[in-house]
Each structure stands twice: as structure tokens, then as C-alpha cells.
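sequence first, predicted coordinates after that:
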Amino acid sequence: MTPVQDLIAAGLSAPVDPRVTAMAAALAAQYGAASRTVLFYGSCLRTAELDGLMLDFYLIVSDYGAAYGKSWLATANRLVPPNVFPFEYKGLVAKYAVLSEADFRSLCGPDASTVSVWARFAQPSRLVWAADHAARSHAAEAIALAPTTLLALTPAQADSDPLDRWRRGFTLTYGAELRAERGGRPESIVDFDPEHYRRLGALIPDAQAPGLDRKWRALRRNGKWLTLVRLAKASLTFAGGIDYLAWKINRHAGTQIAIRPWQRRFPILGALTLLPRLLARGAVR
């Protein structure tokens, strides 16, 4: 393994609340032999607060056919990855995204058409369940691509603080998706564990990808549209998805969005009618 992979693997194996581990095992059990790894990430990992919040997992599977059988869900996951579902276990609630091992590795790398996976796994995460040693190694190798991708796609400047490049990179990724979080969120991600980013940055070669302006224009275009497509797809897989969307926007943007009954009945149309108002008010960007 490379030094970056070693550091990533060490972070992945750091302990978490036992309730998270138990929840991950229960989630993996739902997909049987197709389950390869379960990854825990996001704000609940950073703050270690679980109760009353929604945990974030990625379930990595061997392939979509094995995960779903002959189902439209396999096709949807293959065409517009990932699929997102809700999950509850012993008083905790979560959402989890499903990716195949091949797609996960691809979406952590610099050729990915959106930032959605590598932007999240450039941040610390935990491997909270694995089918075997090979699955664990595959996950670590894929995740090690993510921070390397972020720095390669972040324009270099004469920074006095090496953390500034990480902050700039996360700011770019937030601008490449429709996000409800306030402007300071990318900086707070780095400031939560600055030593991690210092150690990681020192191990990653300083190689900047060519054509960054063109690349980021494409990432922003793809990211905004894919956010809407994934929202529409999630309305078919995620019961109460529009209520979760409202809750997250209210929490991060300080708004008071109330979902009407007809919007729950027609969640795709409801979400699309909300979007222009949210954009106009700056609640999502």
C-alpha cells in the first residue's frame, strides 16, 4: 500500500459508537452476499452526535444485479448512481447510498463526471462493516483516490497555510452541487480536523490536472442537473424524501419550509416547485 492508502486505512479503522457498527451490520445483512463494505461519513461522524439526527452511510455492493435481482432498481443504480434509501435501526435513522465496487472506485477518481462521491470521501470516513479483507482493501484503495482527486483539481496558489488549498477545494465542490449549507461549511470541514488534512496533504504529490477551468464548468453543470435527477429518483425509493429535504434545508439555511399535503403526494413536482423559490432566497446554491 502507498503512504496515502496507509493513512486512509488507519482512519477507516478508527473506532465509532457501537450503535453505528451494529446499524451497519444490520444494513449489510439486508443485501446478503452482495454486501461488500459499509462506510460511515458526514456530520454525525464529525460531531459524534447520533440521536435525533440522520446518519449517512454508503453501502458498497459487488454489483447491482446481485444486490437487487431482476429489478428496475438495478437499472436505476447503474444509469444514475447511487440509489438512496432510508433505514431505521433501534431508534437511529439513516440514509444510505448504494454503489458497486467498480462505480465507487471510478467516482472517487479524477475522471468522475460529478464531485458527489470524491468530495465526500476526501473527508474522513469510517469503514464500519466489511465482508472480508479483500473488500476492506478495495475500499481503502478507492477512498485514497478521493483526496488526491480533490487536490489535483484545486488550482494551486501561493498559500501561506497548506490548509487553504483544502478549504478552496471543498468550496469548489460545494459550488458544483445544489447545497443548502451556508457559505462557511467547506472551511469548517477542514477546521474540524486540521491535522488530518496536514498529514494527508504532505503525502499527496503536488500534481495539478490540466484544463481546470473547463473541468469545473463541466462539474458544476453536471452536478446541478444530477442533483435534480437524483432527487426525482429518490422520491421513488425514499419514503418521506421531500420532508427530509425540507428538514435539511431548514437546518442548514435557517429557513422555515413547510411541506404541503399535495407536495407529499407528488414529491417530484413538489420538489421542483420549491426549487425556484429556494434559489431566489439563497437557501440552496
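Sure thing, it's come through. These figures come from a predicted structure and were not determined experimentally.

use CA for all of it now, contacts and neighbours both
OK.

now the end-to-end length of stretch 13-23.
Using CA to CA, to the nearest Å, the end-to-end distance of stretch 13-23 comes to 16 Å.

which residues are contacting that stretch?
Applying CA atoms under 8 Å, 6 or more residues apart in numbering, the contact partners of stretch 13-23 are 48, 89, 126-129.

for that stretch, buried residues please.
20-21, 23 (16 or more other CA atoms under 10 Å).

returning to what we had before: can you flag the buried ones in the contacts of stretch 13-23?
Neighbour-count burial (16+ other CA under 10 Å) applied to those gives 126-129.

against Ile268, how distant is the most centrally placed residue in the chain?
Centroid-nearest residue in the chain: Arg120, 4.3 Å away (criterion: CA atoms, centre = their mean). To Ile268, Arg120 is 25 Å away according to CA to CA.

report the buried residues of the longest helix seen in the chain.
Counting residues, the longest helix found in the chain (DSSP state H) is helix 212-237. Using 16+ other CA under 10 Å as the test for burial, helix 212-237 gives 216, 219-220, 222-224, 226-228, 230-236.

elements contacting it?
Packing partners of helix 212-237 (3 or more CA pairs under 8 Å, 6 or more residues apart in numbering; DSSP states H and E): strand 83-89, helix 241-253, helix 267-281.

got another, please set it beside the one above:
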Amino acid sequence: MATLLEQIEAVLAPETERRAAPSVHAVADAARRHWGGGVVAVLFYGSCLRSGEDEGKLVDLYLLAEGYGQVHRWFLPRLLNRLVPPNVYYVETVFEGRTVRAKYALVSLEQLSRLVGPETDNPYFWARFAQPTGILWARDPAVAATVRRALAQAVASMAAAARPLLGAAPTARDLWVEALAQTYATELRSEPAGKGHELFDHAPERWERLGRLVLAALPAPGKGDREACRARWRRRQRQGKLWSVARLVKAAFTFQGGADYLVWKVERHSGVRMELTPWQRRHPVLAAPVLFWKYRRLGAFR
């Protein structure tokens, strides 16, 4: 009989294998080329995957590395990538006469496989990869199998973390909407109250099938389980926000190319174009206050 993770993998198979637009593959290839042979897989997720549209948007990608020594020449980026994963970068490429843009995160496959597990209290990784994710490229079948198992584990971890908050007979919608709401609350970004319902309704059959599998496998909460679970989520919220701050601080030194995206975005909406200095390109977060002041003076903001 198939294990729970094998059953989850079977449900996820169509989305992991779904073909993406050639433009998405083009920008993914551009990101992968930057790191050479150290990258073993490229994943696609987020709003562009859900909508099937990338024109005028920012494609969300994950690059999975064989190891940090294979992708980082210097000690500090390797250390920061391991201690506060992931490192985040920006890339753009020209495809069929237009510019395709992507934000991508870099993490090792070994670390990702560990961070989506139930022993990892912070939901940052298992919350993301419980949502629809495509495998754009994998180096070989063994890597693809490891990625599929990590995605299935993310679903199982997220469900197990949220199940005690619910009553004796929750629906699949109850489970996933609650789980998504709790994970969003652990980050600095704000999401509207109905975001969980929106994500569920985008792929209801997928979430229903996954919900039935995990709810059949997870025990109903016992006396005191709900309050203990709420206490764990309150702790996750406190710790998650600290992790979010740490990632923002790190981005001031590791986020490469983000300033170019900012310039494009402002020009697209206001018509105001600005030429960046090399320092501003290298340190977009540190440069942000000066850029904001210059844009305001030029009339880009009112």
C-alpha cells in the first residue's frame, strides 16, 4: 500500500510536470546559467504559475543547488545562504522582443529537503512548497524524485501543523484556509483576509484531494491539543517575523539586480526613468531611501 507521501506525490504529479511558457523557461535558463553546473533543479511557483501569464509581471523561481560550495565563490555568501536561507536575486532576459523578469531564490536541495520536514518549526519553506509548484528542469531523475518528495513533505508538514486548530470533522477547505492564514501571519508581508480562500478556489480539486488524504491520516485533536497548537503558532509568529527581518537585512548585501527591477517598475507606472550607479545596483536595499527621494523630486510619486 502506498504511503501518505507517495499518495501526495501522485496528486502533485500533474502540476510538477505541467509545461510552462517558453518565456518562463527562457528567464529560468538565464538564472541557471549565472550559477553554472552547481544548480541541480529549477522550480516555478507563485502568481505567474497560477495565472499562466508573465508579461509585465515578475516570475517567481527557486534554484536548487547541489551545495553552497558549488555556487558561491566566496565564504560570506555561502555562510549567509546556509544560516538565513534563501539568498534572493533578480534576473531579466530578452525573449521574442520583450523583457522577461524574474525574482529567484537560491537554496541547496539538501537544506530544502530538511526545511520542509515536520521537525522544522518555521513554516517559511513548507508553507511555500505546499502550494502549486512546477519543476521546470532537473539535472537527472534522481534529483527530480528528491524534489517531488520534498514537495509532498511540505504538504504533509503544513497539514499536520494546522490540523489541531480545527474540530473533529473539518473540510479540506477548513484545513487549508486555516493553514494558509496561520503561515501568512508568521511573515512581515500582509495578505488580505480572503487570500486562503482565493488560493483554494484557484485549484479546488487539487486542494480537496490533498485535504482528504491528509485528514484521513491525521488524528483528531485531543483535549488540550488545540490550545497547545495555538501556542506553537503564536511562537511561530514571533520567530517568523524575526526571520523576516533577518532576511531583509541580509538582502541589503546579497540581493543582486533588484534595483533594475525597481527602475523598470517605476518607469512603467510613471514614465520617469532613472540611470543607476554601480553601487545602487549592488546594494538596492541600502540605496532605496536615496532612490525614493530622487524619484519624488522627479515627480514619480505624489
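Yep, that arrived. Just so we're clear, the structure is a prediction, and the values are computed from it rather than from any experiment.

that older thread, of the contacts of stretch 13-23 of structure 1, which is the nearest to Leu272 of structure 1?
Nearest to Leu272 of structure 1 among those: Tyr89, at 30.8 Å, using CA to CA.

related to what we said a few turns ago, closest to Gln263 of structure 1 among the contacts of stretch 13-23 of structure 1?
Nearest to Gln263 of structure 1 among the contacts of stretch 13-23 of structure 1 is Tyr89, at 27.3 Å by CA to CA.

could you tell me which residues make contact with that closest one?
By CA under 8 Å, 6+ apart, the contact set of Tyr89 of structure 1 is 23, 26.

repeat the analysis, applying 7 Å as the threshold.
Met23 (CA atoms under 7 Å, 6 or more residues apart in numbering).

show me what it lines up with in structure 2.
Alignment note (TM-score structural alignment): Tyr89 of structure 1 maps to Thr93 of structure 2.

and Thr37 of structure 1, by the same measure?
Per TM-score structural alignment, the equivalent position to Thr37 of structure 1 in structure 2 is Ala41.

show me what counts as buried in the top strand by length along structure 2.
Criterion DSSP state E: the longest strand present in structure 2 is strand 98-108. Buried residues in strand 98-108 of structure 2, counting neighbours by 16+ other CA under 10 Å, are found at 100-108.

ok, those residues vs Trp264 of structure 2, which is closest?
Trp264 of structure 2 has its nearest neighbour among the buried residues of strand 98-108 of structure 2 in Arg101, at 10.0 Å by CA to CA.

distance check, the residue lying closest to the closest one once chain neighbours are set aside against Glu55 of structure 2.
Leaving aside its sequence neighbours, Arg101 of structure 2 sits nearest to Glu92 (CA to CA, 6 or more residues apart in numbering; 4.3 Å). In this view, Glu92 of structure 2 and Glu55 of structure 2 are 12 Å apart by CA to CA.

on that earlier part again, so when I look at the residue nearest to the centre of structure 1, I'm seeing a helix, right?
Yes - residue state for Arg120 of structure 1 (DSSP: H, G, I helix; E, B strand; the rest coil) corresponds to a helix.

counterpart of it over in structure 2?
Per TM-score structural alignment, Arg120 of structure 1 is aligned with Arg128.

how about Gly65 of structure 1?
By TM-score structural alignment, Gly65 of structure 1 lines up with Gly69 in structure 2.

quick one: contacts for that match?
Arg78.

from the chain's centroid, how far away is the helix or strand containing it?
Using DSSP states H and E, Gly69 of structure 2 sits in helix 68-71. Using CA atoms, centre = their mean, to the nearest Å, the mean C-alpha position of helix 68-71 of structure 2 is found 21 Å from that of the whole chain.

that helix vs structure 1 - mean distance after superposition?
Its aligned residues in structure 1 lie a mean 0.8 Å from helix 68-71 of structure 2 after superposition (mean CA distance after the TM-score superposition for structure 1).

report the buried residues of that helix.
68, 71.

what do you get for stretch 177-193 of structure 2?
177-187.

what range in structure 1 matches it?
Counting by TM-score structural alignment, stretch 177-193 of structure 2 falls onto residues 167-183 of structure 1.

alright, that wraps it up for me.
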